[in-house]
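A.B. asks: below are the sequence and a predicted model for it; my questions follow.
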Amino acid sequence: MIYLTILMAERVGLIIILAFLLVSVPLFRRLLFNQTISAKIQLTILFSIFAIMANMTGIEIDANNQLHNKIILTAISTNDSIVNARILGVSVAGIIGGPWVGSLVGLVAGVHRIIQGAPLQGWFYVPSSVLIGALSGFLYHDRKSYFKVMTPWHGFIVGILMESIQMLFILLFSPTGWALVKYIALPMILVNSLGTSIFLSIISMYLHQEEELRAMQTHSVLQLTNETLPYFRQGLNKSSAQQVVKIIKKYTNFDAVSITDRQRILAHIGAGDDHHIPGNRLETSLSSNVIKTGQIKIANNSKMIGCIDPNCPLEAAIVAPLRIGNEVIGTLKMYYTDQWHLTPVEIQLAIGLCEIFANQIALGEAEVQAQLVRDAKIKALQAQINPHFFFNAINTISAILRRDQEKARELLLQLSNYFRANLIGARETEITLGQERSQVDAYLELEQTRFPQKYNITFDQQVENDVYLPPFTIQVLVENALKHAFGARKDHNNVQITIKQLGARLAIQVADNGEGIAPELLPKLGKEPLTSSKGSGNALYNLNQRLIGLYDERSALQITSSNKGTKIKISLPYHTKEGADNESLNR
């Protein structure tokens, strides 16, 4: 019996070694917790091979309990039996894959055992193996949490139970019955139970290592995210991208990292930096394809990367789109100089980083818009207490009061309307054209009372007052024209305001016949803050950024100017209160 135990331990040891090699394969580890039918089938095939190998490496024992230690058992004599680790494979199959996997592996193992020899006497191996596989499956861990399997101790108990069931079938249905059981029961129960426990220990060990690896990766990604956030909150630009690629390179094993916008390389670090130069146009056809399709692309060779430099050392790449909403604004590219480094882990990392970075950029854009709204509110509040405007208006009303009390009363009402409109504009992102006109009319009446005959203001309004637009849109343009268009000219200062619908857009134009804008200032106006004692340059910049942020690039200010005057055009999405309500419902 001791000799039999040693021989059994050798056989089980071979199975354990195979298990140790098997769990080193990432594919098998992914199968362990995959609940798909395809994964179940693969597990069934895998453990069926284990069980068949256990049958074929078993120890033949004759009717006199004499051992025949053969290397491979393809067939045995009619009256002989086999001492093997078949039940170990069936039990573990059930524990890992569940009842169906365990039952199917038991069926395969039992049928193969019959094929080996004694079909009539060994029929009971089929139902016993199927029953053991099913019972093991019902006892397996419910796996509500990943990276958990049945503990080795529980596996040992299950191994004892399953092997005891097999001994019971042999006792009841085998021709040699009790004589065989009393000889093989203890070695088989002890060794196979220990084998089951060791098998589960190996799986648990590797899964814990993977859990630790993922925890380390998660920690690195969290650190990476924390360090990149301050830069991407500034938006996707050359400065932020150059800092981000350094951080990505620091926390990953990529040989090179690039970030681009839709046309140019913003940053590149690592291999290939001699020709992947920030500021250059996109160097690879792969990047252009990603921007065009919005789909992540994987390149396994330099030809697929499509770099224009024939000596480029980059041999494998992951190129993923950076999105804000449905718009691709650029790409994140990670390269290797050796193809074999590119694995599914790196691909998933790239996809995850793109999602994180896109959210960071979107967060930055949202913060910019929030700041613009705050700036607009501050400007409105400042206008309410602007001492120059306020005192000029009060002085004008005071002067009118001496000779025309009714006109003074009207101007006071207009001053009240002006400040009331400012308060409304400070609270809302959109107001009706009627509300905007109320503020503009109040402002113009006060200004025209101060400077009689200086300005000729005409309105050509071809839409209803219920159309929506951002607050201060027309007000800023009109105020800018009155303050800056005419210089010291005393008369013939014309301002034409046109509001009409063009298709699905609201077209607004403010045109003057003033002196025009200096050519060196025209490209900057509305696109960047300008230093000005009166603040008009910042007002146009603020308005332009709010229009783009609220709607789209088509809504940006369009400024043309010459020595005959200036025209500022705006094209906004056309919608009324009813349209806004429908839009809200659709969301």
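C.D. replies: Received the coordinates, thanks.

A.B. asks: rest of the way, CA atoms for contacts and neighbours
C.D. replies: OK.

A.B. asks: next helix or strand past the longest helix anywhere in the chain?
C.D. replies: Counting residues, the longest helix found in the chain (DSSP state H) is helix 177-232. Per DSSP states H and E, the first helix or strand lying C-terminal to helix 177-232 is helix 238-251.

A.B. asks: thinking again about what came up before, elements contacting the longest helix of the chain?
C.D. replies: helix 2-22, helix 86-97, helix 152-173, helix 238-251, helix 344-385 (3 or more Cα pairs under 8 Å, 6 or more residues apart in numbering; DSSP states H and E).

A.B. asks: out of these, deepest packed?
C.D. replies: helix 86-97 (a mean of 30; mean count of other Cα atoms under 10 Å).

A.B. asks: residue contacts, Ile52?
C.D. replies: Contact analysis of Ile52 by Cα atoms under 8 Å, 6 or more residues apart in numbering lists Arg86, Val108, Ala109, His112.

A.B. asks: among those, which one lies nearest to Ala320?
C.D. replies: For the contacts of Ile52, the minimum distance to Ala320 (Cα to Cα) is 45.4 Å, reached by Val108.

A.B. asks: would you format the helices and strands packed on helix 177-232 as JSON lines with distance to Asp581 included?
C.D. replies: Listed next are the helices and strands packed on helix 177-232 as JSON lines, based on distance: least, Cα to Cα, whole Å:
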{"stretch": "helix 2-22", "distance to Asp581": "60"}
{"stretch": "helix 86-97", "distance to Asp581": "53"}
{"stretch": "helix 152-173", "distance to Asp581": "62"}
{"stretch": "helix 238-251", "distance to Asp581": "38"}
{"stretch": "helix 344-385", "distance to Asp581": "22"}
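
A.B. asks: got another one to weigh against that:
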Amino acid sequence: MINPFIKNKKLLLIYSLLWIFIAAAQSLILIFIVDAPFDYSIADGIVFNGLYSFLGLSFWYMVNFNSLDNYPAYKIILNHIASAAIITTFWLAASYFILSNIIDDPEYLTMLDESLIWRAIAGIMFYIIIIAVDYVIIYYNNFHDKVLKEAELRTLVKETELKSLKYQINPHFIFNSLNSVASLTLSDPEKAREMTIKLSSFLRGTLSRNENRTNSLKEELENSRLYLDIEKVRFGDKFDYVEECDEDCRGGEVPAMLLQPLFENAIKHGVYERVEKVTIKLKCKRENGFLKISLENNYDPEAVPRKGEGIGLKNIKNRLKLFYDNENLISTDKSDGIFRVNIYIPEKK
């Protein structure tokens, strides 16, 4: 892992300024408290702190090496104690050697000898502080990477679930349509041919948009009308379709293939089970920050419900939950022989 103090110019600038401040503070202490000469004090601050600032950059690699992934906690502590002792000794010896060769004042050298113990304590404190900061940076980077990876994983899982739910729709519809084509082949070959052509056209358009996560409501309505055209071949005048959709709603984004299961449900539980004509009505309007889509159809309350896999409404509920992280975006109600499904699509702010 690259040292962030080298990689990040802002961090390197802050690190350098801190050491310049420490060097200046040390020089001022030597001038005003120890009463050392000005030039000696400046040289002392530059040598000791300049050398330690360079040594401090190498601590990052020791911290990376001494991680809990590589060693137990007690061994890491022992390694750092040994490193602190070695580095502090080297730092003091190297600084003393440099200063003793550029300053030959016996009084200053005596002061330097007497202050070595305090400088050693300062060196160990510097070591502890730098090591602690390095560990914090590593922990933060690891935590940040973990959060990003978890977010990517959640997104991947969500996308997989959405695709799985979405791809349940077409096979379900194809199965029903092929059954109808098969039944019409003997009773009405011309209608079977017409239905096959419409089905081919419908599937061609559906497959071309199959990778989209969302479509405009206008596209979804066009797709649904194709589906109803196919069903019209089967049922003739057994149902009518009425669309009441405000123009400003048609550009709204909705999950792809959202409406088709609703129409399948209306055909299956309305048209199939009723002798009289069924009216399927779709309404769409904006309401309290939502795009409200309602599909209703009349049905026979006394008819025996048709058995099925229950894919339609359950599929829609699961997809809406995955898209918008909300379980309350679909509702159904039955009253006065009318079955109604309401879907609420949150509008983008």
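C.D. replies: Great, that's in hand. Just so it is clear, the structure is predicted and the values come from calculations on it, not from any experiment.

A.B. asks: returning to that earlier point: what about the contacts of Ile52 of structure 1, which are in helices?
C.D. replies: Using DSSP H, these in helices are Arg86, Val108, Ala109, His112.

A.B. asks: nearest to Thr225 of structure 1, out of the helices and strands packed on helix 177-232 of structure 1?
C.D. replies: Nearest to Thr225 of structure 1, of these and by Cα to Cα, is helix 344-385 at 7.4 Å.

A.B. asks: any idea where the strands of the stretch 201-349 of structure 2 begin and end?
C.D. replies: 214-216, 239-245, 253-255, 278-287, 290-298, 330-335, 338-346 (DSSP state E, counting those that start in this stretch).

A.B. asks: which among these is found nearest to Ile117 of structure 2?
C.D. replies: Of these, nearest to Ile117 of structure 2 by Cα to Cα is strand 338-346, at 68.8 Å.

A.B. asks: quick one: list the elements packing against that closest one.
C.D. replies: Against strand 338-346 of structure 2 (3+ Cα pairs under 8 Å, 6+ apart) you get strand 290-298, strand 330-335.

A.B. asks: just to revisit the earlier point, the helices and strands packed on helix 177-232 of structure 1: which one's closest to Phe391 of structure 1?
C.D. replies: helix 344-385 (9.7 Å).

A.B. asks: got the angle for that closest one vs helix 238-251?
C.D. replies: 150 degrees (axes from the mean of the first three to the mean of the last three Cα atoms, to 10 degrees).

A.B. asks: give me the angle between the helix or strand that helix 344-385 of structure 1 is followed by and helix 344-385.
C.D. replies: Next helix or strand after helix 344-385 of structure 1 toward the C-terminus (DSSP H and E): helix 387-401. If you take the same axes, to 10 degrees, helix 387-401 of structure 1 sits at 30 degrees to helix 344-385.

A.B. asks: what about helix 387-401 of structure 1, distance to the chain center?
C.D. replies: 57 Å (Cα atoms, centre = their mean, to the nearest Å).

A.B. asks: how close does the spatially most central residue of structure 2 get to His144 of structure 2?
C.D. replies: The residue lying closest to the centre of structure 2 (Cα atoms, centre = their mean) is Ala151, at 3.9 Å. Going from Ala151 of structure 2 to His144 of structure 2 by Cα to Cα, to the nearest Å gives 11 Å.
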